[in-house]
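K.L.:
coords please:
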Amino acid sequence: MGATSRALRALLLLVGFHLLGVLLLAALAGADFLLYLYAPSGVAAKLYFVSVLLAIPLIRGMVMLRTPKAEEMPGLPVTEADEPALWHTVRELAGQVGTRAPSRILLTPDVNAAVAEDARLLGLLPGPRRLYLGVPLLQGLTEAQLRSVLAHELGHYSNADTRLAALTVRGRAQIVRTIGHFEERAGKTAAREQARQEKKNAKATAKGKKTSEVDTRHAGVTYRAMARIYTAYAKLYMRATLTGARAQEYAADAAAARIAGQAATASALREIPVLDAAFDYYARHYLTLGQDAALLPPRGEVFGGFGQMLSARQLELAGLRAELPTGPLSPYDSHPPIADRVHRIEALPADDRTDEGGGAALGLLSDPGRTLTALEDAVLTEEVRRFRRTADWPELLNGSMTAQLTDLDTPLHRALAMYTKASPTLPALLGLIDDGGLWQLARRLPLSEEAKTAKGRVFREFVRPALTESLYSMVVAEFSARARLRWEFSWERPAIPRLLPAPGGTAPSSDVALNDLAGPAVAAAVADHPDTGPLRALLSSAPTGPANRETDSPR
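P.N.:
Got it, this is the predicted structure:
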């Protein structure tokens, strides 16, 4: 389907969405007129009321049809003076694709590349163009792979995809907002009805009367009915427009292979899901590590650390590259499956560009360290930028873990507090275990239905993993409070708590992994016949000292 046909179809679908509300209102008006002519006045009055209830969400939905002006994605704008090599590459590739280069380039902190165009007259007239380029791509791709990614995105310009997106994206946004509005109104109506019924039951209970079961099934039914109608149209709209979107992706892939090479394009498609998974792991385990303690790594390391993690985990990443995502494709996904795209590119005739651009794409930046630092200032919130900077990642880890352990709150803590009606401390728990109350305490942990009905050894096997994990956490927190822990930082594996030697104590002369000592002691404390002796002996070697806590971290 050509650009003109896609534009016409998108325009008709958008007009159809606007007409849907008008047609539904006209249908209600027609039904009311028939009621006026033929129905008894009493019945007609009741049905008029229902008609009004249906018309209200329709009118509200039509008010939502206007799409608000889209906000620009957060990023770091770079001029040609800032990054001459990057701009030269983009302009060169735009010439090879046969399209106009973007007028702005913004570096972003995510694993993504995208193009946008502020087209006019619903995409019929071109407008200023923007290229969004994720810095994690620069950190993880070779220069040849990055050229393939850029050629793919610029290929969307040459097919008029970005201009026509003004039609399709506008329709998608309006449908999603309208459905969301109906669902939100339905939820609020149900919440009000639930609160009303609960208040009524509370009054009945106070008077000693029988209460009724709270039932909100009919609350917000008109809004849910309208949401279902628009959802049905949304499915038609998405299927019709996204089929073309997937064809555009195949065409952009072909352009990338022609310009950047078959091998570079196929390897880039394989690498992007790997980088996406790796960055998600980095964000969860490193990037947000100091959030609770209001700590940040040194300047430039917030996003710069991702490159260090990639270098340290090359063997692990190599295994991921061989596993292409092959999950079922949603009919509403604008991109075909990666596996399908890779197989199409690899089926093309091989070319002679296998050794081109083997260097790291980050080398296209004039000063990577300066850019990574500037990116932090551009995308981090003002509150986060006020966090205290640590000297290095190990200091960040130690400060973060100390703060987390200070506020430790496990299921075992909560169960112990309910059971003893006192502060849930490790000494209190050990005393309770010695008194034979461990398995009664375990009954107060969050349990599955199967565990609740289990007895004897079967019950103990159900709860032992949760008890072991929570008790070990309490032991780690105890040693942390006594300033006896050092956390070993690594880009290759999870952090390891190491027990520091105690001055004048019986601990080893050099620090050892805490789990090597605490693991067997904790296991003994939650055995079928609990024994706290090994754990008490381990704790007795750790005299109380000043806590190793961060106290001057700005928030």
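K.L.:
CA only for contacts and neighbour counts going forward, please
P.N.:
Will do.
K.L.:
Output the contacting helices and strands for the lengthiest helix in the chain.
P.N.:
What stands out as the longest helix in the chain, according to DSSP state H, is helix 161-206. Secondary structure elements in contact with helix 161-206, counted by 3 or more C-alpha pairs under 8 Å, 6 or more residues apart in numbering; DSSP states H and E, are helix 3-38, helix 41-63, strand 113-117, helix 221-260.
K.L.:
make it 7 Å
P.N.:
Judged by 3 or more C-alpha pairs under 7 Å, 6 or more residues apart in numbering; DSSP states H and E, helix 161-206 is in contact with helix 3-38, strand 113-117, helix 221-260.
K.L.:
Turn the ones you listed into a markdown table, columns for mean neighbour count and distance to residue 87.
P.N.:
Below are those laid out as a markdown table (neighbours: other C-alpha atoms under 10 Å; distance: least, C-alpha to C-alpha, whole Å):
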| stretch | mean neighbour count | distance to residue 87 |
| --- | --- | --- |
| helix 3-38 | 16 | 28 |
| strand 113-117 | 20 | 15 |
| helix 221-260 | 19 | 17 |
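K.L.:
one more to put side by side:
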Amino acid sequence: MGATLRALRAVVLLCGFHLLSLLLLAALAGVDVAVFTWVHGAAGMKIVAVSVLLAIPVVRGMFMLRTPKGEGPPGIEVTDADEPRLWALVRELAAATGTRAPDRIVLTADVNAAVSEDTRLLGLRPGPRRLYLGVPLLTGLTEARLRGVLAHEYGHYTGGDTRLSALVVRGRVQIARVVEHFHEKADGKVAAERGRQEKASAKRVAKGKEAKEVDTTGAGVTYRMMASIYTLYGKLYLRASLSTARAQEYAADRAAARIAGRDAIASALREIPALSASHDFYLDSYATLGLPVRLMPPRGEFFGGFGRLLAAREEELARLRATLPTAPASPYDSHPPIAERVRRLEALPADGRAAEAGGPALALLTDPEKTLVALEDAVLSDEVLGYPRAAAWQELLDAAMAQGMSDAHTPLHRALAEYTGQPATLPALLEVVDDGRLWRLAERLPLSDEAAAAKGRAFREFVRPQLRSSLRTMVLAEFSTRSLLGWEFSWSRAAAARLTGPVPGSTPDSNPDSDPDGGPEAALDAAVDAALADRPDTAPLRALLSPAATPPA
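P.N.:
Below is the predicted model of the structure:
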């Protein structure tokens, strides 16, 4: 479908919204005329008042003439003087694609690249163009893959997609606003009816009568009916407009293959889902690790550490690249499945540009470290930017894990507090174990149906792994409060706990890496297993926690 037909389709869909609104207004007006003709008195006036209230959201939606200006993600706007190499690449690819280069480049904190255009007259006149380019994307892509991504985005310019977006967005927003107005009115009616019935029930109870059940089924029904009509049209509108958007993605992929090479854009598409998943993991597990203790990574490392994670976990990335999402797209997805896009690209004839690798895309920036620092200032909140900075990642990990240990609250903590009626402490748990009540306590843990139905030894085998995990956490928390617990920071694997003090039962001066059977961690695991055996023995754990096991400060 060409740009002209897509524009015509967008106009027809937008006109359909206004036609639906006019039909509904006509129907409401017809009801009013019939009321004035056949119904008199208060009942007639009430029906007319309801029709007027229903017409207000419809009219407001029809006369929302201005398309809301979409605000792009926050970031750093860079000029030609700031980033000459990046701008040179952007202009080179624009010329090769046969389109006008963007007027602005904004570096963002997303694993994404996007283009926009502030058109006028509903897309009939072009306007200023912007390119949004994620710094994490530059961190993970080579220059060749970045060329493929940029060529894809320029394909949207050449296809007129950015200019037509004004029409499509306007229709979506108008429909959403009308539906939202009707739902707000319905919710207000439900709340008012609930309040009225609850007040009446309170009066009945005060008189010694039984309270009636609150029933708001009929409240706001006319508003919900109107909302459902627009919702049905909204689904049709989205299906039609987003199916066009998916076709635009395929067309932009083909344009990128012509400009940057088939293999460059195909490999970039394989890379982006892996980078996106890795970036989410990085933010959750590393960058924001210290926020609960109001501590930030070293300056520039909030986004800068992502590159180190990628380098350390290359094997995991390779597996992610090989397993592209193949689930069928929803009718409301604006993009086709990545696997299908890659399949179509790799089915194109080879163009001999497979060897064009290039260096890392981040090297296109004049001073990447300076950019990473500036990105923090542009994207993060003032509150977060005001937190102290750790001197190194290890310091950040130690502070965060110490707080996590002090706040630890496992299912065993909750079960123990319920069972004893006392605060859940490790000494209290050991008393329960010594009294032979461990497995009664275990019955209060969250259990699967199979575990809950088991008896005797079978039950113990079901619950022992959960008990072991929670008990180990309780012991580690105790060691943490005594400053006898350290953590090993790693980019390639999860942080590992390391006991730093002398542990009874462990081999003196043993190295856990070279002698895993004699180190402090092995002694701890053996003590936990002894406490959870069929015939429990808490002596090893008590020895670990005895004052003699704790060196003087």
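K.L.:
Please work out the TM-score for the two chains.
P.N.:
Put the two chains on top of each other and the TM-score (TM-score structural alignment, normalised by the length of the second structure) is 0.89; 546 aligned residues with a C-alpha RMSD of 3.0 Å.
K.L.:
so which of the helices and strands packed on helix 161-206 of the first structure gets nearest residue 61 of the first structure?
P.N.:
Closest approach to residue 61 of the first structure among these is made by helix 3-38 (7.8 Å; C-alpha to C-alpha).
K.L.:
so what secondary structure elements neighbour that closest one?
P.N.:
By 3+ C-alpha pairs under 7 Å, 6+ apart, helix 3-38 of the first structure packs against helix 41-63, helix 161-206.
K.L.:
Turn those into a markdown table, including mean neighbour count.
P.N.:
Formatted as a markdown table, these follow (neighbours: other C-alpha atoms under 10 Å):
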| stretch | mean neighbour count |
| --- | --- |
| helix 41-63 | 15 |
| helix 161-206 | 18 |
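K.L.:
sorry, back to before: what's the mean distance for the longest helix of the first structure versus the second structure?
P.N.:
Compared with the second structure after the fit, helix 161-206 of the first structure shows a mean deviation of 3.8 Å (mean C-alpha distance after the TM-score superposition for the first structure).
K.L.:
Quick check: residue 129 of the first structure touching residue 102?
P.N.:
Yes - under the criterion of C-alpha atoms under 7 Å, residue 129 of the first structure makes contact with residue 102 at 4.5 Å.
K.L.:
joint contacts of those two?
P.N.:
Common contact partners of residue 129 of the first structure and residue 102 (C-alpha atoms under 7 Å, 6 or more residues apart in numbering): none.
K.L.:
one step back: next, format the helices and strands packed on helix 161-206 of the first structure as a markdown table and append distance to residue 61 of the first structure.
P.N.:
Shown next, in a markdown table, are these (distance: least, C-alpha to C-alpha, whole Å):
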| stretch | distance to residue 61 of the first structure |
| --- | --- |
| helix 3-38 | 8 |
| strand 113-117 | 28 |
| helix 221-260 | 9 |
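K.L.:
So which of those is nearest residue 188 of the first structure?
P.N.:
helix 221-260 (10.4 Å).
K.L.:
Indicate which one of the helices and strands packed on helix 161-206 of the first structure is closest to residue 91 of the first structure.
P.N.:
When those are compared (using C-alpha to C-alpha), the closest one is helix 221-260, at 13.2 Å.
K.L.:
packing partners for that closest one?
P.N.:
helix 41-63, helix 143-158, helix 161-206.
K.L.:
now with 6 Å?
P.N.:
helix 143-158, helix 161-206 (3 or more C-alpha pairs under 6 Å, 6 or more residues apart in numbering; DSSP states H and E).
K.L.:
Average offset of the shortest one relative to the second structure?
P.N.:
Translated: helix 143-158 of the first structure. Relative to the second structure, helix 143-158 of the first structure is 0.7 Å off (mean C-alpha distance after the TM-score superposition for the first structure).
K.L.:
List the contacts of that helix.
P.N.:
99, 252-253, 256, 260, 264-265, 268, 357, 359-361 (C-alpha atoms under 6 Å, 6 or more residues apart in numbering).
K.L.:
go again using 8 Å as the cut-off
P.N.:
Residues outside helix 143-158 of the first structure that contact it (C-alpha atoms under 8 Å, 6 or more residues apart in numbering): 89-90, 93-94, 97-101, 113-115, 137-138, 162-163, 248, 251-253, 255-257, 259-261, 264-265, 267-268, 356-364.
K.L.:
What ranges does the stretch 401-550 of the first structure have for its strands?
P.N.:
Assignment of strands within the stretch 401-550 of the first structure using DSSP state E, counting those that start in this stretch yields the ranges 485-488, 496-499, 512-513.
K.L.:
Out of those strands, which is closest to residue 44 of the first structure?
P.N.:
Nearest to residue 44 of the first structure, of all these, is strand 496-499, at 74.2 Å by C-alpha to C-alpha.
K.L.:
Could you dump the strands of the stretch 401-550 of the first structure into a markdown table with mean neighbour count and distance to residue 219 of the first structure added?
P.N.:
Converted to a markdown table, the strands of the stretch 401-550 of the first structure look like this (neighbours: other C-alpha under 10 Å; distance: least, C-alpha to C-alpha, whole Å):
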| stretch | mean neighbour count | distance to residue 219 of the first structure |
| --- | --- | --- |
| strand 485-488 | 22 | 54 |
| strand 496-499 | 21 | 53 |
| strand 512-513 | 18 | 58 |
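K.L.:
circling back to that earlier point, of all the helices and strands packed on helix 221-260 of the first structure, which one is nearest residue 327 of the first structure?
P.N.:
Of all those, helix 143-158 comes closest under C-alpha to C-alpha, at 22.6 Å.
K.L.:
angle of the closest one against helix 221-260?
P.N.:
If you take axes from the mean of the first three to the mean of the last three C-alpha atoms, to 10 degrees, helix 143-158 of the first structure sits at 120 degrees to helix 221-260.
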